[in-house]
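Asks: attaching a predicted model along with its sequence, questions to come.
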Amino acid sequence: MAAHAHHDAPGPALTLAARGAVERGGEQWTDLRATVFEALADFEKPASAYDVTEAVSKRLDRRVAANSVYRILDLFVGTNVAMRVESRNAYLANAHPDCRHDCIFLVCDGCGSTTHIDDDRIADQVRGAASATGFTPVRPVLEVRGRCVACATPAAIDKSGLDR
């Protein structure tokens, strides 16, 4: 695993860390951006931009344009405040926005849960393999599809019928 410890910041501390990351990226932390981040952070699983838009609209008691939320989510990915799960076209709040790693996701095909892991050795190997071909990697994203512990139990497999 990575050679350092993460200091996950829950609740208001996470929002403050996200704000700092956005501002260090040269952007302003607006009320709408704060609301989008807080809505995203409330999701337990990766959320689509439409899910986030709906949550923000409910919080603000007015309809918010999905394209505005998409732009904010893209900004968040660019400033390491959020991570994008490519195969799900969904986003997760980054629990440690002050620490930059390539994204390695474990995506459960059963329940949809997604776990982000940091392993700099794997990321460095992927970057090295890409570089060896003359390709310049910018933002590697690795996704491993499979089953989480809860969905991999025989009872869960029998119920889903997926592994018969």
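Replies: Thanks, I have it.
Asks: could you use CA atoms for every contact and neighbour count after this?
Replies: Fine.
Asks: which residue ranges of the protein form strands?
Replies: Per DSSP state E, the chain carries strands over the ranges 82-85, 90-93, 103-108, 114-117, 141-146.
Asks: and the fourth one, what other elements does it pack with?
Replies: Pointing back at strand 114-117 there. strand 103-108 (3 or more Cα pairs under 8 Å, 6 or more residues apart in numbering; DSSP states H and E).
Asks: which strands and helices sit next to the strand it packs on?
Replies: Counting contacts by 3+ Cα pairs under 8 Å, 6+ apart, strand 103-108 packs against strand 114-117, strand 141-146.
Asks: can you say which of these is packed in most?
Replies: Most buried of the helices and strands packed on strand 103-108, by mean neighbour count (mean count of other Cα atoms under 10 Å): strand 114-117, with a mean of 18.
Asks: name the residues that touch it?
Replies: Lys45, Pro46, Cys103, Ile104, Phe105, Leu106, Val107, Cys108 (Cα atoms under 8 Å, 6 or more residues apart in numbering).
Asks: contacts only, for the fifth one.
Replies: Right, Phe105. Shown in contact with Phe105 (Cα under 8 Å, 6+ apart): Val85, Thr114, Thr115, His116, Ile117, Val141, Leu142, Glu143, Val144.
Asks: in addition, the following structure is provided for comparison:
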Amino acid sequence: MHAHDHHEHSGEALSRVAEATLVRSGEQWTAMRARIFSVLAGFEKPASAYDIADAVSQAEGRRVAPNSVYRILDLFVNANLARRVESANAYVANAHPDCLHDCIFLVCDSCGQTTHIDDDSITRTVRSAASGAGFSPTRPVIEVRGKCADCR
């Protein structure tokens, strides 16, 4: 497998890189965006906007609407701070937001655990096939459904 090289961040380092990446894209790192990113990064599995809104509402002591969370998540996806797991309508924090590439998700049908892998040769082939069909790909979405090692 031809892996994509990058450095994965976690904890406070991930928040700092996410903030720098968002600011570099011309956006502001507000307190609410920081809170939503922190909550998203704290989930072990992909989280829906409703999951995130509930967690942020509890932390803030006031109701945060899922629509507001969706808008911020869309911003995060566009800025490469988060990835959307399409089949689950859920999101994961991108552990390397300073690195642009296509992702492949392995989604466990039993426990919901989602593993992110990089394989540039696969995504390059998908992009090439799309281009060969006269299509201009912007973001390939590759998800493999099955069972994780723990659930097999």
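Replies: Everything's here; your move. These numbers were taken from a predicted model, which means no experiment stands behind them.
Asks: tm score of chain vs chain?
Replies: Once superposed, the chains reach a TM-score of 0.97 (TM-score structural alignment, normalised by the length of the second structure), with 151 aligned residues with a Cα RMSD of 0.8 Å.
Asks: against Phe43 of the second structure, how distant is Leu22 of the second structure?
Replies: Distance, Leu22 of the second structure to Phe43 of the second structure, using Cα to Cα, to the nearest Å: 20 Å.
Asks: between these two, who's got more neighbours?
Replies: Leu22 (21 against 14; other Cα atoms under 10 Å).
Asks: wait, that one touches Ala79, no?
Replies: Yes: counting by Cα atoms under 8 Å, Leu22 of the second structure does reach Ala79; the two are 6.2 Å apart.
Asks: hmm, back to that, can you put the helices and strands packed on strand 103-108 of the first structure in JSON lines and add distance to Val69 of the first structure?
Replies: Shown next, in JSON lines, are these (distance: least, Cα to Cα, whole Å):
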{"stretch": "strand 114-117", "distance to Val69 of the first structure": "21"}
{"stretch": "strand 141-146", "distance to Val69 of the first structure": "22"}
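Asks: in contact with the nearest residue to Asn89 of the second structure once chain neighbours are set aside, which residues are there?
Replies: Leaving aside its sequence neighbours, Asn89 of the second structure sits nearest to Ser48 (Cα to Cα, 6 or more residues apart in numbering; 6.4 Å). Taking Cα under 8 Å, 6+ apart as the criterion, Ser48 of the second structure is in contact with Asn89, Ala90, Tyr91.
Asks: rerun at 10 Å
Replies: By Cα atoms under 10 Å, 6 or more residues apart in numbering, Ser48 of the second structure lies in contact with 40, 54, 66, 69-70, 73, 84-85, 88-92.
Asks: what's the PyMOL syntax to select whichever of those are buried?
Replies: Here is the PyMOL selection string for the buried members of these, based on 16 or more other Cα atoms under 10 Å:
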select buried, resi 40+54+66+69+70+73+84+85+90+91+92
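Asks: and the contacts of Ser48 of the second structure as TSV, adding distance to Thr125 of the second structure?
Replies: Shown next, in TSV, are the contacts of Ser48 of the second structure (distance: Cα to Cα, whole Å):
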residue	distance to Thr125 of the second structure
Leu40	31
Asp54	39
Pro66	36
Val69	34
Tyr70	31
Leu73	28
Arg84	21
Val85	21
Ala88	25
Asn89	25
Ala90	26
Tyr91	25
Val92	25
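Asks: name the nearest of the contacts of Ser48 of the second structure relative to Arg16 of the second structure.
Replies: Set against Arg16 of the second structure, the nearest of the contacts of Ser48 of the second structure by Cα to Cα is Leu40 (14.5 Å).
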